[in-house]
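>>> Here is the input, now give the coordinates:
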Amino acid sequence: MSSLVGSPISRVDGPAKVTGRATYAAEFHPDGLTYAAIVESSISAGSISHIDSTLAERAPGVLMVLTFLNAPKLPYGPYKQRPAVEPVSGEALRVLQDAEIKFSGQPIGVVVAQTQTQAEYAASLVRVRYVPAKSLTHFDSDRSVPTSEAAAKKGRGPEARQGGDADEAFHQAAVKIDAHYVQPREHHNAMEPHATVAEWKDGQLTIWDKTQWVDNVREEMVRIFGISADSVRVINPFVGGAFGSSLRTWPHVTLAVMASRQVGRPVRLELTRRQLYYSTGFRPHTEQRVALGAQHEGHLQAHIQEAIGQTSTYEEFAEATLDAPAVTYACENRRTSYRLVPMNTNTPCPMRGPGHATGLFAQEVAMDELAALLKLDPIQLRLRNFAERSPKKDLPWSSNALQDCYRIGAERFGWERRTPEPRSMRAGRQLVGLGMATAVNTAPRYPASASATLLADGTVVVRSATSDMGPGTYTAMTQVAADTLGLPLPRVRFELGDSTFPKAEEHGGSTTTASIGPAVREACVALLAKISNMLGLSALFAPDLQDKIKLAGFSQIEAHSDSKPGEEKNRYAMYSFGAIFAEVHVDPDFGTVRVTRISGAYDAGRIVNPKLARSQCIGGMIGGLGMALLEGAEWDTRLGRVANANLAEYLVPVCADIGELDVVFVPGEDKLLSPLGVKGLAELGLCGVAPAIANAVWHATGVRVRELPITPDKLIVYL
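Predicted coordinates for the structure are as follows:
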């Protein structure tokens, strides 16, 4: 049998999704289900002086209205260990526990009714008076503060230095650029809104929740409600897109669980599109300064990158904005600085390529600017500063094929036809530009567990409490299991999304295949060994397998495995790499930008499923196009609210915006990172796309736009 790992197999869960048989969180319907709606704060800071729910309680179908006046006081116990998906410090919103208002849109009440319409109508009847306080709704860099010691322990400290005095080296450099870059606040806008169905029954709590980490939801409910882990089960077999927004357990989950316990019936709480902008996180507004100094031949002498990000007043969200700048290029003198501006807003959260995409935008546009000053090809500048070892900790790479990405990507894209001068290429009246950028993202591996069970009918069920928000976990893990067992795909079923399954860490950060894959393989190896001992079989292809199982008196045979990284994680720098190329056409009369082509060459180790991997990369390209040209929250500083909190005015790419997308994977594997040889890919797909497009726009127009998104008004005045 040829290897299933590496084959472009279609999604095993595809038929269930396209026929509507896949069940998402809001679609579970326990008996007696009721419906909830949130009452939100209309001010950004202060306290509630009076709240009147009388009219809401009298409305048709209403079963209960909960506010801080009558909601149960919850323990909100301390963390045994703060989950990796939580902000590095601060305290999560304690929902309905007091009268304090921390941000506009904060949940201040929940209505439970017989129907969704009744609940939403009743929620509109709750009357609230406030005592406003001074609110911090402006992103004011003068108010920025250094990140905390807790952030520093996660590698996100206020300052880091490599080599000598970067500022002095910059001052002495022969050629230099010093510029300011702005990444606006962005929101996820996944197809599936966040939703939770909660049911208490006979002392047991069952939660169906849109989450990327069922175990974390369970642990959070244990901590918040002071109940035992054995009494909580969290289920989530399908996720309709998340990309970081479902890593945390947001306040609406607590509200649903609280409401269900108080009303004595199951409760469904689904956020509206508008509420997604306040009740879950977002990519934070970030402003950066990049100063690069180089010798005339292009070798970097100084790299200074200073970032100021947005966070809430009650939690410290510090992301890896400066990780990519610390590792991408060789430079003898480097200084990075990271500060935060606390604001009266809900807390940001990871969003595809968190931190890395933001840091790379500033860095890669700055590198393009430096290449122009040096009159060097942008690829040549990057090759001359290729890092043979990771500069951050002076460690060898577990693998690094970035130079091959540049070469192969340039050949496929046709980079050689690029003329160096801006405004030198045209297609009819359209200005044509070609741009490129480096993509870099961490490639971690987490501990994971899995089980493999041979059933009496000869099929094998493999389980792990991981998730699948779209990258193809179901399919990739089925391939790994079937390949290990020597079985055809139809005889293997992979199950996930249940906290009763073997433990797994978060489904995020491009960690799943590298983490769950080895656990699945080891569980299958253990199952084969157990079957051999118990049934005397060396393979599962015996024609009388079912008879042998029955004769042996077994209804099933199960094996379990735990897998985790070893010391290699401390001895090597583990990253995935890529080179992104973009072609744009710009209308000189209107300043409109059309991305006609994007091409990416990726170093992601062994590719388990090329079809699904390509899908991840083109999805990242589309997200990067949105980041470059369309996306951005319009923040109302008077109200502390997102003015375009809807899919009509918050612009995202649609099919008509997309040109040709080309993906190639550089051959290789990384056995140091993972026994499967794989490296993280999904986050990498978005990294580098926005700066490649921004650099292409400069090449087409001669206009350097350093604030995203690149909208016509930022170009037309110069054209």
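
>>> Every contact and neighbour count from this point should use C-alpha atoms.
Noted.

>>> The stretch 251-400 of the chain: helices as residue ranges?
Counting by DSSP state H, counting those that start in this stretch, the stretch 251-400 of the chain has these helices, from start to end: 251-263, 276-279, 323-327, 356-374, 378-384.

>>> Tell me which of these sits most buried.
helix 356-374 (a mean of 25; mean count of other C-alpha atoms under 10 Å).

>>> helices and strands around that helix, which ones?
Counting by 3 or more C-alpha pairs under 8 Å, 6 or more residues apart in numbering; DSSP states H and E, the packing neighbours recorded for helix 356-374 are strand 175-183, strand 286-294, helix 323-327, helix 378-384, strand 430-442, helix 689-701.

>>> quick one: which of the ones you listed is nearest residue 545?
Judged by C-alpha to C-alpha, the one of the helices and strands packed on helix 356-374 that comes nearest to residue 545 is strand 430-442, at 44.2 Å.

>>> quick one, that closest one and helix 689-701 angle?
Inter-element angle recorded for strand 430-442 and helix 689-701: 160 degrees (by axes from the mean of the first three to the mean of the last three C-alpha atoms, to 10 degrees).

>>> Let's compare: structure for the following, please.
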Amino acid sequence: MIGQAVNRVDGPLKATGRAAYAYEHWEAGQPLYGFIVGATIGKGRITRIDTEDAEGAPGVQLVMTYLNAPAQGPRDESIPFEYWRAQPMLTGPDIHFYGEPVALVVAETFEQARDAADLVEVEYRAGRGRFDFGEFEDDTYIPKTVNAGLPTDTAVGDFDAGFAGAEVKVDQQYTTPYEFSMPIEPNASMVAPHGDDDLVVYVSCQITDAARDSVAGTLMMDPERVHIVTPFVGGGFGSKLGIHSETILAAMAARALGRPVKVTLTRQQVFQLVGMRPTSSQRVRLGAGHDGRLAAIAHDVTMHTNPDVEYAEQTAATVRSLYAAPHRLTSHRLTALDLPRGTDVRAPGEAPGMLSVESAMDELADALGMDPVELRIRNEPTVDPERNVPYSDRHLVECLREGARRFGWENRPATPASVREGRWLIGYGMSAAIRGHFQGPTTVRVRLEPDGTAVIQTDMTDIGTGTYTILTQVGAEGLGLPLERVRIDLGRSDHPSSWGSGGSWGATNSSTAVHRACAALRTKLLDAALGDTRSPLHGQDPSAAVFSDGDVAIGGASEALREIVARHHPDGVEAEGQTRFMGDDPNYSDYSINTYGAHFAEVGVDADTAETRLRRMLSVFSVGRVFNPKTARSQLIGGMIWGVGAALEEEAVVDPRSGAFVNRDFAGYLVPVHGDIPADIDAVVLEGYDDKANPLGAKGIGEVGICGSGAAVANAVFNATGVRVRDFPITIEKLLPGLPAMV
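Here you go, the predicted structure:
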């Protein structure tokens, strides 16, 4: 079953509206509705808050502010991962960023709560906030580590000497804007009291275990008393790795009122309360010989962080494993601003980092007069150039060559701005892709029922990426069952815990654990049958056993699994499988384990207006073994499209007077829509198997699609126009002044 292009097993539920998302659960009874009141300044202090009119409004049951909020647990910085920490709300009068919750209004209907929220009167004493990244960019500090525990800075060889002695140099500054995950489903939660002390939390989250610990830590509860329910998540892309204000406020209100309380963020509130990819200023320096071989490479990044909750995106880490060069340097610096905290947005670090590095590589190719594909092949390393360990399974060169062949790269205009079709300037661009593969602790329970059906249980989540489907496939293959006899039960904290969906680790972690649980369950079943004189398999060689179509066969003898279970385990039989943390797995220290890809794009740029349109795009990936080609291709193309948005559209703009995001809706914050993406877009995956990654040979694919894809588009724009834009996204006003005059 593994490797087949199976349709999504949860597709019928979603297509018919029977898949219940966080805001759509009704089993707890009629809920109350909460609406968050946000601060209208970006820095300062509340001097007066009057809730009398709101409390007297129709249907209102509670108005909670810092004056009557319950005591909460503090953020515990000793907990290594942010998403497991307490997230206290309404803790005092100080305002740390625009939109920060200052009150929660709870009423019988959503409309009543929303209308009453307008009646809460808040007066402030505004302070001088730090909102403008450009103004404070030079006021930086050095974080201890960056995201994923990676080192802040690295140095190999003598970069200054290597760069100074290089025959050809590129030294450029690139900037990337604030970006948001923006899943279709806004962050939402319903919290229902259960019994005397328990809470049932229906929430849209990516990591169930983190949500439970965070709620429990905030409300100072025993985690066993918090029950997270999140069977379906309408997209996350990092924005739901941790829980946010809507969940904590709903939980506090539910405990105070003894009734279920629903709270969802409006789309505008998502922009202020969920966190974003930090803006960055990146200096990339490349020094090479005339033959294109890199002698020196450096990537120095400065980005925004919140002064209270540090987040250092690993933007410069990508280059550490990508290209060979004897002299190397990377660094990260943070500028504290009074803005919402930075957070993981799809492909954190790699997405903005590769946008800059792969643009710089294109600039180097142009300076050398060399084909950009050939330049990258000439700088292919034999071992990880900074860790000095072998790669587990690296096929980047194959991706580059196969992509070039399929795309027709030989037809690329050799000279920028040299090809025109009517009003359109035509250009080709390409880039490489790399992303680290991660592994986290995950446990899965597989249970075989007396009727011969299997139930797979884990708190792993499905954020629309196909978890239900691939776990069905792995479980069916592991036990030799038809797909329809495997049921997946996800997203409940009462199930064995996992690292959830994020970081491209979810599929491989959970599938590996299912694989191991099925192996343990097969052993139990075989031991029972082989030792039972009533079984046709009695005394047979277990090494020859074949599980297929609900039976187990050895030679000419076979028996149905349900018969073995009925005799020996009348209530069913189960086993657990685990995946351990990568820090405890020697493969992750002995090898550099990554996924790879190569992107190719063709764009047209209107010679008069600078309107840029993607005409076609092709990417080729090496990701080890693929569980389901259909869901894999969908994810990869989604990532590629995200890269198109990063190159041409996405940009959140801060009002330097208040710290508010000016374009905090889909009218102003642009993302690619159907009209922006041509039908001619495809993702090709090379056959592969990485035995160092896990027993299944598979690696994560959720984010490698976005890595570098924006740079391919940006490089195509340069090839079409001869104009290099280094301040992303590439918009009309940045491109138009440099367009060549046309006769």
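
>>> For the two chains, what TM-score is obtained?
The TM-score (TM-score structural alignment, normalised by the length of structure 1) is 0.96; 710 aligned residues with a C-alpha RMSD of 1.6 Å.

>>> ok, back up a step: which of the helices and strands packed on helix 356-374 of structure 1 sits closest to residue 606 of structure 1?
strand 430-442 (15.8 Å).

>>> end-to-end on stretch 147-159 of structure 1?
With C-alpha to C-alpha, to the nearest Å applied, stretch 147-159 of structure 1 spans 9 Å between its terminal residues.

>>> Give me the buried positions along that stretch.
147, 148, 151, 152, 155, 156, 157, 158, 159 (16 or more other C-alpha atoms under 10 Å).

>>> can you check stretch 189-204 of structure 1 too?
So, applying 16+ other C-alpha under 10 Å, buried residues of stretch 189-204 of structure 1: 189, 192, 193, 194, 195, 196, 197, 198, 199, 200.

>>> what does it contact?
Stretch 189-204 of structure 1 is contacted by residues 25-26, 28, 30, 205-210, 231-233, 239-242, 246, 252-253, 256-257, 260-261, 264-273, 276, 647 when judged by C-alpha atoms under 8 Å, 6 or more residues apart in numbering.

>>> distance of residue 663 of structure 1 from residue 408 of structure 1?
Distance from residue 663 of structure 1 to residue 408 of structure 1, by C-alpha to C-alpha: 11 Å.

>>> ok, now residue 555 of structure 1?
Applying C-alpha to C-alpha to residue 555 of structure 1 and residue 408 of structure 1 gives a distance of 53 Å.

>>> Neighbour count for these two, which is higher?
For residue 555 of structure 1 versus residue 408, neighbours defined as other C-alpha atoms under 10 Å are more numerous around residue 408 (18 against 12).

>>> Please say which position in structure 2 the more buried one maps to.
Counting by TM-score structural alignment, residue 408 of structure 1 lines up with residue 402 in structure 2.

>>> Assign that match to helix, strand or coil.
helix (DSSP: H, G, I helix; E, B strand; the rest coil).

>>> I'd assumed residue 617 was in contact with residue 684 of structure 2.
No - Residue 684 of structure 2 is not in contact with residue 617 according to C-alpha atoms under 8 Å; the separation is 11.2 Å.

>>> More neighbours: which of the two?
residue 617 (28 against 21).

>>> part of a helix, is the more buried one?
No - Residue 617 of structure 2: not assigned to a helix; according to three-state DSSP it is strand.

>>> aligned partner of it in structure 1?
So residue 617 of structure 2 corresponds to residue 598, using TM-score structural alignment.

>>> got it, and residue 415 of structure 2?
Counting by TM-score structural alignment, the partner of residue 415 of structure 2 is residue 421.

>>> That match - how many residues pack around it?
Using other C-alpha under 10 Å, residue 421 of structure 1 has 15 neighbouring residues.

>>> who touches it in this structure?
residue 699.

>>> What of residue 472 of structure 2?
Contacts of residue 472 of structure 2 (C-alpha under 8 Å, 6+ apart): 483, 486, 487, 488.

>>> In strands only, show me those residues.
486, 487, 488 (DSSP state E).

>>> what's the neighbour count on the aligned partner of the first one in structure 1?
Right, the one you point to is residue 486 of structure 2. Under the alignment (TM-score structural alignment), residue 486 of structure 2 maps onto residue 492 of structure 1. Applying other C-alpha under 10 Å, we find 23 residues neighbouring residue 492 of structure 1.

>>> Need the counterpart of residue 227 of structure 2 in structure 1.
Aligned by TM-score structural alignment, residue 227 of structure 2 pairs with residue 233 of structure 1.

>>> Residue 163 of structure 2 too?
So, by TM-score structural alignment, residue 163 of structure 2 is matched to residue 170.

>>> isn't its match right up against residue 177?
No - between residue 170 of structure 1 and residue 177 there is no contact under C-alpha under 8 Å: 9.2 Å.
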